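Colleague: Here you go, sequence then predicted model.
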Amino acid sequence: MSISVKFRRACVLAIVALGVFVFDQAAKAVVVEFIMQPPRKIELTDFFNLVLSFNPGISFGMLSGLLRDNAVALGTVQAIVALTIMIFALYSHRRIDALALSMLAGGAASNSADRLHRGAVVDFIDIHIAGMHWPAFNFADVAVVAGVMVFAASGMFGSRPSNKTQVNGS
């Protein structure tokens, strides 16, 4: 891969990760500063509400009591993980894997920014069916889950990179 191809690929992956980050942060700012003032539950459909929730824990609020006072440490670790995932995306041999990893990195970075800025992750999407509620989530969570699903599907169903040596030496 030539330098210009590598640079273009890195730019595309950075745009994807940054796009996820900016979209999620903008949505959270609008929800926190405008829509949820005062905090309340807004019923949009029979299965979809907007709520305002601050998650100091990890996924689904696990360990929230333990992590409530360690938001900066958890946010820092999460930021390092997001950066590491982005590095893996840049060095991935398959475009679909790189795209999935950049989505995951953007979502992780956005949630990390919440922890560092607010001390907890802002969640506001509330899905419920037949009285059962899924834990509230945000667009960064959607990007993380979508990235993991695409990456897993690529690993299970995608073709493997070829180990054949190219004739032109590139």
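Modeller: Thanks, I have the structure now. Keep in mind the model is a prediction, meaning the values are calculated, not measured. Numbering: from 1, shown residues only.

Colleague: From now on I want contacts and neighbour counts done on CA atoms only, so please keep to that.
Modeller: Fine.

Colleague: Give the helix, strand or coil label for the nearest residue to Gly147 once chain neighbours are set aside.
Modeller: If the residues on either side of it in the chain are set aside, Gly147 comes closest to Ala100, at 4.2 Å by Cα to Cα, 6 or more residues apart in numbering. Classification of Ala100 by DSSP: H, G, I helix; E, B strand; the rest coil places it in helix.

Colleague: and here's the other structure:
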Amino acid sequence: MPRACGLAAVVLALALDQAHKFWMLHVFDIGLRQPIHVTSFLDLVLSWNFGVSYSLLSSQTEPTRALLIAFQLSIVACLAYWLWRAPRRLTAAALGLVVGGALGNVADRLTRGAVADFFFFHTALPVGPLANYVFNVADAAIFIGVLLLLLESLRADAARPTPIAG
């Protein structure tokens, strides 16, 4: 049962991400409408990311893009193995969100040469690099999956008996 839950999360995250990107790029045409101010801290924009978070490991040439894709797919393979062996549905679902989000961004690199980001979070608060952050549905799925894994690990730690000192 955990595997089915994890695979459903992979498919859901990947499908939502790719559908949203298609809609933003080809139906809504965000490139011609940007920026759209949603709130004082959130705008809709089109930003092409040639790297990973904050454009780290930027890959604007075919060889570097191929290396980045290979690196990402190797991480996805490790996470998929963990998902396959996950004993609990929450673990599998969380890993599925991470894997599905990662595959959504890999799909962008393969089909568009870069990852399309749309949600521009910005604030004047002193929160370091999060003061300006552009992300997409895949990134949100990855974030939620990691958050669920962290919460589950805290819950698991709380459930373990505390050893009695002798």
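Modeller: Cool, got the structure. Here the structure is a predicted model, which means the values were calculated and not measured.

Colleague: picking that back up, measure how buried the residue nearest to Gly147 of the first structure is and give me the count.
Modeller: When neighbours are defined as other Cα atoms under 10 Å, Ala100 of the first structure has 26 of them.

Colleague: One more: the one 10 residues further on?
Modeller: Applying other Cα under 10 Å, we find 28 other residues in the vicinity of Ser110 of the first structure.

Colleague: For Ala140 of the first structure, see how far away it is.
Modeller: The gap separating Ser110 of the first structure from Ala140 of the first structure is 6 Å, by Cα to Cα, to the nearest Å.

Colleague: Over to Cys11 of the first structure?
Modeller: 20 Å.

Colleague: For the residue nearest the centre of the first structure, which non-adjacent residue is closest in space?
Modeller: What sits nearest the mean C-alpha location of the first structure, by Cα atoms, centre = their mean, is Gly107, with 1.7 Å. Leaving aside its sequence neighbours, Gly107 of the first structure sits nearest to Ala140 (Cα to Cα, 6+ apart; 4.0 Å).

Colleague: And the one you found, what's its match in the second structure?
Modeller: Using TM-score structural alignment as the criterion, Ala140 of the first structure maps onto Ala138 of the second structure.

Colleague: what helix or strand does the aligned partner of Pro38 of the first structure in the second structure sit in?
Modeller: Taking TM-score structural alignment, the alignment pairs Pro38 of the first structure with Leu32 from the second structure. Here Leu32 of the second structure sits within helix 30-33, counting by DSSP states H and E.

Colleague: Please enumerate the strands of the second structure.
Modeller: Using DSSP state E, the strands of the second structure run over residues 36-37, 42-49, 115-122, 132-135.

Colleague: most packed of the ones you listed?
Modeller: Across the strands of the second structure, averaging neighbours per residue (mean count of other Cα atoms under 10 Å) puts strand 115-122 on top, at a mean of 21.

Colleague: Find me the equivalent region of it in the first structure.
Modeller: The aligned range for strand 115-122 of the second structure is 121-128, by TM-score structural alignment.

Colleague: Could you double-check that the match of Ala140 of the first structure lies in contact with Gly104?
Modeller: Yes: with contact defined as Cα atoms under 8 Å, Ala138 of the second structure and Gly104 form a contacting pair (5.9 Å).

Colleague: What's the local residue count around Met132 of the first structure?
Modeller: Look at Met132 of the first structure: counted by other Cα under 10 Å, it has 9 neighbours.

Colleague: For stretch 107-117 of the second structure, list every residue counted as buried.
Modeller: Neighbour counts using 16 or more other Cα atoms under 10 Å place Ala107, Asp108, Arg109, Gly113, Ala114, Val115, Ala116, Asp117 of stretch 107-117 of the second structure among the buried residues.

Colleague: residues in contact with Phe121 of the second structure?
Modeller: By Cα atoms under 8 Å, 6 or more residues apart in numbering, the contact list for Phe121 of the second structure reads Phe41, Leu42, Asp43, Leu130, Ala131, Asn132, Tyr133, Val134.

Colleague: just Ser154 of the first structure next, same as before
Modeller: Ile96, Asp97.

Colleague: That one pairs with which position in the second structure?
Modeller: Using TM-score structural alignment, Ser154 of the first structure pairs with Glu152 in the second structure.
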